[in-house]
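1. dropping the sequence and predicted coords here.
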Amino acid sequence: MTSQSTRETAATTAPPAPGGPSTRTKLGVLAAVTAVLAAVAVGYGLAADGKGRSAGRADGAVPLELTTDGARLLVVGDRYLNTVAAAEPDGPRQVGTLECVRSYAAGGTGVCAHPDTQWSYRMVVLDRELKETKSIPIPGLPSRARVSASGRMVNWTTFVGGDSYSGGGFSTRTGVYDTRTGQVLSTLEEFAVTRDGRPYQSPDVNYWGVTFTADDNRFYATLSTAGKRYLVEGDLAARTVRTVKENVECPSLSPDGTRLAFKEAVDADPAKGWRLSVLDLATMAVTATAETRSVDDQAAWLDDRTLAYTVRDGAGNPEVWSVPADGSGQGQLLVVGAESPAALR
């Protein structure tokens, strides 16, 4: 996630696999991380000073709720939680006081990747009234955040080395929090992997983009290893994952549980961009959406027919767009100056 994401930090300590990145490559990645972190620090400093915010942002803040009637959308606008009317997304916004770089909500539970300083972040879990119920320090720079449909399972992904999913020198950490039991799983990397029907182990395994099924135990995610990206189906209780299909990244399960929205690399080199597509889980058929721009995001389902996602305009500002999931129609701009959309069902 580069074009839409905030990036992630802290270098991996695992030794490179044979044939892995050279010292020169790793130094280049380190330099890129340093540059990204410096940019984030500057951006955070501006926000903390009140510069770069919309005029009256703090004074105009009002209490928000994670309503579940589908009437509003949750977004991050100008680094703060906002809600907009689903029927009038370009209309007036309710603006909260919680600063986030990523957010999501479902089933009356919210999650916010909150910056404590320019160098440290935590995942803040929120109840229906946006009151904090749990705070989890996280390593690196936040990239993805999701809540299961029931509101029970919260998950996140951070970059802890490198700054982009399109490069070969990145490393991620994907964690899960169970709001019912209070259990925090800091990484999926200890799960047993079955690749193409056989047990598989490698020090270069990375995960991102988790989406839970209705039972809050099975999940889908992206697994990266040996230069390939796989859709995996996981079992949280059993601590296992198995590969399902190649070239499926950042899956997002539809409300009816039959399809996965995902980003599909248009070439073997992900740096060339991704096409927002939909996978039918019964037939494994893939349908490309009408959105032809590169979408580097974990799309959200507004309903069983419509996807919402973030792209950047020509000046690099985030915008929330929507497009039909069946390949028809065309993309439509929903919310300017915003990202991390979630339908408050």
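-> Sure thing, it's come through. Numbering: from 1, shown residues only.
2. hey, let's count contacts and neighbours off CA atoms from now on
-> Noted.
3. wait, what's in contact with the closest residue in space to L185 that isn't next to it in sequence?
-> Leaving aside its chain neighbours, L185 sits nearest to V176 (5.0 Å; criterion: Cα to Cα, 6 or more residues apart in numbering). Residues in contact with V176, defined by Cα atoms under 8 Å, 6 or more residues apart in numbering, are M153, V154, N155, W156, V184, L185, S186, T187.
4. filter these to the buried ones?
-> Buried members of the contacts of V176, scored by 16 or more other Cα atoms under 10 Å, are M153, V154, N155, W156, S186, T187.
5. look up which helix or strand V36 falls in, please.
-> helix 23-48 (DSSP states H and E).
6. quick one: buried residues of that helix?
-> For helix 23-48, by 16+ other Cα under 10 Å, it's K26, V29, L30, A32, V33, V36, L37, V40, Y44.
7. next up, a second structure to put side by side with the first:
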Amino acid sequence: MTPKSRLLILAVAVLLLAGLGTGFVLHAASQADEKNTPRAGGPAVAAGPVALTQKQRIAFVNSAAGPQRTDVATVAAARPGGARTAADLKCARFYAAGGTGVCLQTGLGLVAQTNRAVIVDSALHTLRTFALAGTPSRARVSPSGHFAAWTVFVGGESYGAEFFSTRTSIVDTRSWRLLPNLEDFAITLDGHKYRNVDDNFWGVTFAADDDTFYATLGTGGKTHLMKGSVSRRTIASVGVDNVECPSLSPDGTRIAFKKRVLAGASLWHEYVLDLRTLKQTPLAEHRSVDDQAAWIDDSTVAYALPKEGDTKSTDLWSVPADGSGSARLLIADASSPAPL
């Protein structure tokens, strides 16, 4: 190849890279403009301090269009449709309890996508940051704030995909000891020790004793409700299948979960399981819910659903936990509910 040819190829490459760079900048700028433009008739959002020790409020991720989109926000539990206060902490998923929060973040680095879990104190100040092995999916904190857990996709993009892989981690927020993968725990399924290459755990929910937790195990084409112990590094099946994304009630007696109602399809309905009798009660939400529900109180669960006409936003809905009543809009343009 002649020097002239090399120079020509170099010049073309520079022009192509410049064009790509300009395209990325313009695309990012258009996204930023869209993101920073509040929607007419949308909820009132004001920047301000947010404290996880506030009482009678609900924390969530704000998805209303405007500069506070994806910020952690709170609203009065008695007036969930009222004005919300948004802090300067952006999250893809968020949960808080006991004055501790876990914020799962995703973004583009210089070379590739960067994902991380950020543990925050009651004033949303960063305490510790952990790199994530994949795309954020679920997040939970134990009632005392002692433990935080998260699930990420390391392969596949949804629980409805034919093939997907997850990784679920638990961190002690006092010692900062990280348990990077629940698959490393001693697993017991149907009374027998179990281990399979397709094991996937997701959707941790903690009990009040700072040791017991529940989660979903997906293996062999089925999902199982599992009960674990942080201190013993064990997790065993409860005897109930077709349970995904469990959420333990504040009184510790029931679990809200999503149940696949059509084999091979991404269609789930919300149920509540009584842990004493193992009776399952279908809730009065007839749309498909792909979320880990949160208990707003002992009688109400909340969950996110895609916002009609806006693929970039979700609304929070709630429904009675006893199967009565009907679903109602709780907080518009919101996700990741956490009652404070």
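-> Received it, and whenever you're ready, just let me know what you need. Bear in mind that the values here come from a model prediction, so they are computed numbers and not experimental data.
8. TM-score of the superposed pair?
-> Remark: TM-score between the superposed chains equals 0.84 [TM-score structural alignment, normalised by the length of structure 2]; 300 aligned residues with a Cα RMSD of 2.1 Å.
9. re earlier: quick one: which of the contacts of V176 of structure 1 is nearest to R79 of structure 1?
-> W156 (17.6 Å; Cα to Cα).
10. which residue is the nearest non-sequential neighbour of that closest one?
-> Using Cα to Cα, 6+ apart, the nearest residue to W156 of structure 1 is A145, at 4.3 Å.
11. how about V184 of structure 1?
-> Nearest residue to V184 of structure 1 in three dimensions, chain neighbours excluded: Y177, at 4.5 Å (Cα to Cα, 6+ apart).
12. before we move on, what about V102 of structure 2?
-> According to Cα to Cα, 6+ apart, the nearest residue to V102 of structure 2 is I119 (4.7 Å).
13. A strand includes the one you found, no?
-> Yes: counting by DSSP: H, G, I helix; E, B strand; the rest coil, I119 of structure 2 is located in a strand.
14. aligned to L189 of structure 2, what sits in structure 1?
-> Per TM-score structural alignment, the equivalent position to L189 of structure 2 in structure 1 is R195.
15. name all residues that make contact with the residue lying closest to its match once chain neighbours are set aside.
-> Distance criterion Cα to Cα, 6+ apart; nearest residue to R195 of structure 1, sequence neighbours excluded, is T243 at 5.2 Å. By Cα under 8 Å, 6+ apart, the contact list for T243 of structure 1 reads V193, T194, R195, D196, Y230, L231, V232, E233.
16. check the gap between T243 of structure 1 and D196 of structure 1 for me.
-> 6 Å (Cα to Cα, to the nearest Å).
17. about what we covered before: so which helix or strand takes in the residue nearest to R195 of structure 1?
-> With DSSP H and E as criterion, T243 of structure 1 is part of strand 240-246.
18. the following helix or strand past that strand aligns to what range in structure 2?
-> Reading on from strand 240-246 of structure 1 to the C-terminus, the next helix or strand found by DSSP H and E is strand 249-253. The alignment of strand 249-253 of structure 1 onto structure 2 (TM-score structural alignment) covers residues 244-248.
19. now do the contacts for V210 of structure 1.
-> Neighbour list for V210 of structure 1: R146, N155, W156, F219, Y220, A221, T222, C250, P251, S252 [criterion: Cα under 8 Å, 6+ apart].
20. tell me which residue of structure 2 matches up with the fifth one.
-> Under the alignment defined by TM-score structural alignment, Y220 of structure 1 corresponds to Y214 in structure 2.
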